[in-house]
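A.B. asks: Can you look at this prediction? I've put the sequence above it.
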Amino acid sequence: MFKKLVVAIAGVLALVGTGSGVAVAAPPVTLGGGSGITLGSGGEDIYDCTLTTIGNDSAGRLVGLTAGHCGEPGMTVKAEYDTAAGPVGRVASSVPTLDYAVIVFDRDKVVPVNRVGNVTITGVGAPANFPDVACKEGRTTGNTCGVVWGDVFGSQETWTQVCVIEGDSGAPVVVGSTLVAMVNAYLLAPCAGPAVGTNIDVILSDINAGGGPGAGFRPI
């Protein structure tokens, strides 16, 4: 009897020492237009870019946008500030001609917000024009503003004097709280301008025409 009791106690102590093995889910990450995101493949983190905006599509999916050169379909997406939380979404599509990508997020892993840094997004609108002043929120250079030159070559783009460098790709370009474009590139030199971004109305029109993830998008 004593021997059986000792064995039983030893078994309990062993269980306490090793834990029950129950996994604890990571808390959700907070993401919005202007948040830094890390894109990867095969378990490897590859690119750091900026989320343009986040919201819901007509099918009820939680979706976001970023620059197309930041990731290919199937790539994982993490919050840059908490990569240890693991993937919280995946790239659903990427369109090189307009340089945008659609991300589908796991609703259980993301808290979507409409304000990051000094940029708040309350809606989407038509392209800005000279002499509007636009601002952007990027993961590298933060919040910067500059005059809008407009669509210089009629190529569905907005040119501005906002400061951008590597990592700001995908950053939201806003006039007030209206999203008008995303950052895709800069000409001449970093922060010397002009910065070039695809017009958001063109992007959303192209997504709607395809009818896949992101169609019917509305920002949070």
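C.D. replies: Cool, got the structure.
A.B. asks: Only C-alpha atoms from now on, for both contacts and neighbour counts.
C.D. replies: Will do.
A.B. asks: ok, the nearest residue to Gly89 once chain neighbours are set aside - contacts?
C.D. replies: Nearest residue to Gly89, sequence neighbours excluded (C-alpha to C-alpha, 6 or more residues apart in numbering): Phe105, at 4.0 Å. Contact analysis of Phe105 by C-alpha atoms under 8 Å, 6 or more residues apart in numbering lists Arg61, Leu62, Val63, Gly64, Val88, Gly89, Arg90.
A.B. asks: Neighbours of Val16, how many?
C.D. replies: As a burial measure, Val16 scores 10 neighbours (other C-alpha atoms under 10 Å).
A.B. asks: Surely it is in a helix?
C.D. replies: Yes. Assigned with DSSP: H, G, I helix; E, B strand; the rest coil, Val16 falls within a helix.
A.B. asks: ok, now how distant is it from Lys3?
C.D. replies: As for Val16, its distance to Lys3 is 20 Å (criterion: C-alpha to C-alpha, to the nearest Å).
A.B. asks: Please compare the first structure with the one that follows:
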Amino acid sequence: MLKKLVVAAAAALALTAGVGVGTASAAPVAVLGGGSGILIADSSGKGKFDCTLTTVGTDNAGRLVGITAGHCGVPGDLVGAEYLPDAGAVGRIVSSVGGLDYAVIEFDRNRVAPTNRVGNVTITGVGEPATFPGIMCKEGRTTGNTCGITYGELFQNDRTYTQICVQQGDSGGPVVAGTTLVGMVNAYLGIPCIGPEVGTNIRAVFDDINRGGGVGTGFVPTP
């Protein structure tokens, strides 16, 4: 059985829908990057899910943008930093695509300091997944840094299966080959950390964003 990896959020965000992206604030600045834990809340600030950020970067309009798993939230949902809940809502989901299971977040540049390193994962570029029997790794808010053998695209295009350990809350976690971002964590088959991890190839995500236009088009990860 394919199981998605969201975990119910424990608390509401301190700031609610009245705070828009791009509004200056005296609230703390959150340092966020691929592998950071994020809190998702509805437009009233009521907590929904805890997930993991895939990456942070800039699109061709100069917006600060993040990516996470699509099942983590819907357009209009608020996004906060799990480690710094007092910072409140620092971004908002602007689009969510069910097929490839990714969501685009627009962050407030005054509230977020982007980084390319979280835990043991550093992202220096974007590329293609490793093939069997290569090794890939991920960083997640629940299980941290774990690595495993790559099985490849076994059942469907744009999805790569690995033996990386993932559990609830790791949804959206960056999957890397070395320091190259190649995918995101979306689900597992059967039993967490035993059944294979299922991840969406990041090239497919960015190609889809670029075809649709809007927030995230021309995305370049934070160097």
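C.D. replies: Yep, it's here. Note that this is a predicted model, so its numbers are computed, not measured.
A.B. asks: Please work out the TM-score for the two chains.
C.D. replies: The TM-score (TM-score structural alignment, normalised by the length of the first structure) is 0.88; 197 aligned residues with a C-alpha RMSD of 0.9 Å.
A.B. asks: And the residue nearest to Gly89 of the first structure? What does it align with in the second structure?
C.D. replies: Counting by TM-score structural alignment, Phe105 of the first structure lines up with Phe107 in the second structure.
A.B. asks: how near is that match to Val182 of the second structure?
C.D. replies: Phe107 of the second structure sits 22 Å away from Val182 of the second structure, going by C-alpha to C-alpha.
A.B. asks: now Gly172 of the second structure
C.D. replies: Note on Gly172 of the second structure: its distance to Val182 of the second structure, by C-alpha to C-alpha, is 12 Å.
A.B. asks: These two - which one has more neighbours?
C.D. replies: Between Gly172 of the second structure and Val182, Gly172 has the larger neighbour count (other C-alpha under 10 Å), namely 38 against 26.
A.B. asks: you'd agree Arg211 of the second structure is in a helix?
C.D. replies: Yes. Judged by three-state DSSP, Arg211 of the second structure forms part of a helix.
A.B. asks: burial measure for it, as a count.
C.D. replies: Neighbours of Arg211 of the second structure using other C-alpha under 10 Å come to 9.
A.B. asks: can you check Gly212 of the second structure too?
C.D. replies: There are 11 residues near Gly212 of the second structure, going by other C-alpha under 10 Å.
A.B. asks: Val24 of the first structure too?
C.D. replies: 6.
A.B. asks: first vs last residue of stretch 122-134 of the second structure, how far apart are they?
C.D. replies: End-to-end distance of stretch 122-134 of the second structure: 18 Å, with C-alpha to C-alpha as the criterion.
A.B. asks: And Tyr102 of the second structure, how far from Val112 of the second structure?
C.D. replies: Taking C-alpha to C-alpha, one finds Tyr102 of the second structure at 21 Å from Val112 of the second structure.
A.B. asks: higher neighbour count, those two?
C.D. replies: Taking neighbours as other C-alpha under 10 Å, Tyr102 of the second structure and Val112 compare with Tyr102 leading, 28 against 21.
A.B. asks: residues touching the residue nearest the centre of the first structure, list them.
C.D. replies: Nearest residue to the geometric centre of the first structure (C-alpha atoms, centre = their mean): Leu51, 2.5 Å. Residues counted as contacts of Leu51 of the first structure (C-alpha under 8 Å, 6+ apart) are 31-37, 64-66, 170-172.
A.B. asks: Out of these, which sit inside strands?
C.D. replies: Leu31, Gly32, Gly36, Ile37, Gly64, Leu65, Thr66, Pro172 (DSSP state E).
A.B. asks: The second structure: which residue goes with the last one?
C.D. replies: In the second structure, the residue paired with Pro172 of the first structure according to TM-score structural alignment is Pro174.
A.B. asks: Next one: its match relative to Arg109 of the second structure, how far apart?
C.D. replies: The spacing between Pro174 of the second structure and Arg109 of the second structure, counted by C-alpha to C-alpha, is 22 Å.
A.B. asks: ok, the two, which is more surrounded?
C.D. replies: With neighbours defined as other C-alpha under 10 Å, Pro174 of the second structure and Arg109 compare such that Pro174 has more, 32 against 18.
A.B. asks: In contact with the more buried one, which residues?
C.D. replies: Pro174 of the second structure neighbours (C-alpha under 8 Å, 6+ apart): 34-35, 53-55, 138-140, 181-185.
A.B. asks: Using CSV, lay out those together with secondary structure and distance to Cys165 of the second structure.
C.D. replies: Output for the contacts of Pro174 of the second structure, formatted as CSV (DSSP: H, G, I helix; E, B strand; the rest coil; distance: C-alpha to C-alpha, whole Å):
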residue, secondary structure, distance to Cys165 of the second structure
Gly34, coil, 17
Gly35, coil, 14
Leu53, coil, 17
Thr54, coil, 16
Thr55, strand, 19
Lys138, strand, 9
Glu139, strand, 10
Gly140, strand, 10
Leu181, strand, 17
Val182, strand, 17
Gly183, strand, 15
Met184, strand, 13
Val185, strand, 10
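A.B. asks: can I get those in CSV with distance to Gly80 of the second structure?
C.D. replies: Formatted as CSV, the contacts of Pro174 of the second structure follow (distance: C-alpha to C-alpha, whole Å):
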residue, distance to Gly80 of the second structure
Gly34, 14
Gly35, 14
Leu53, 11
Thr54, 14
Thr55, 15
Lys138, 21
Glu139, 18
Gly140, 16
Leu181, 23
Val182, 24
Gly183, 22
Met184, 19
Val185, 19
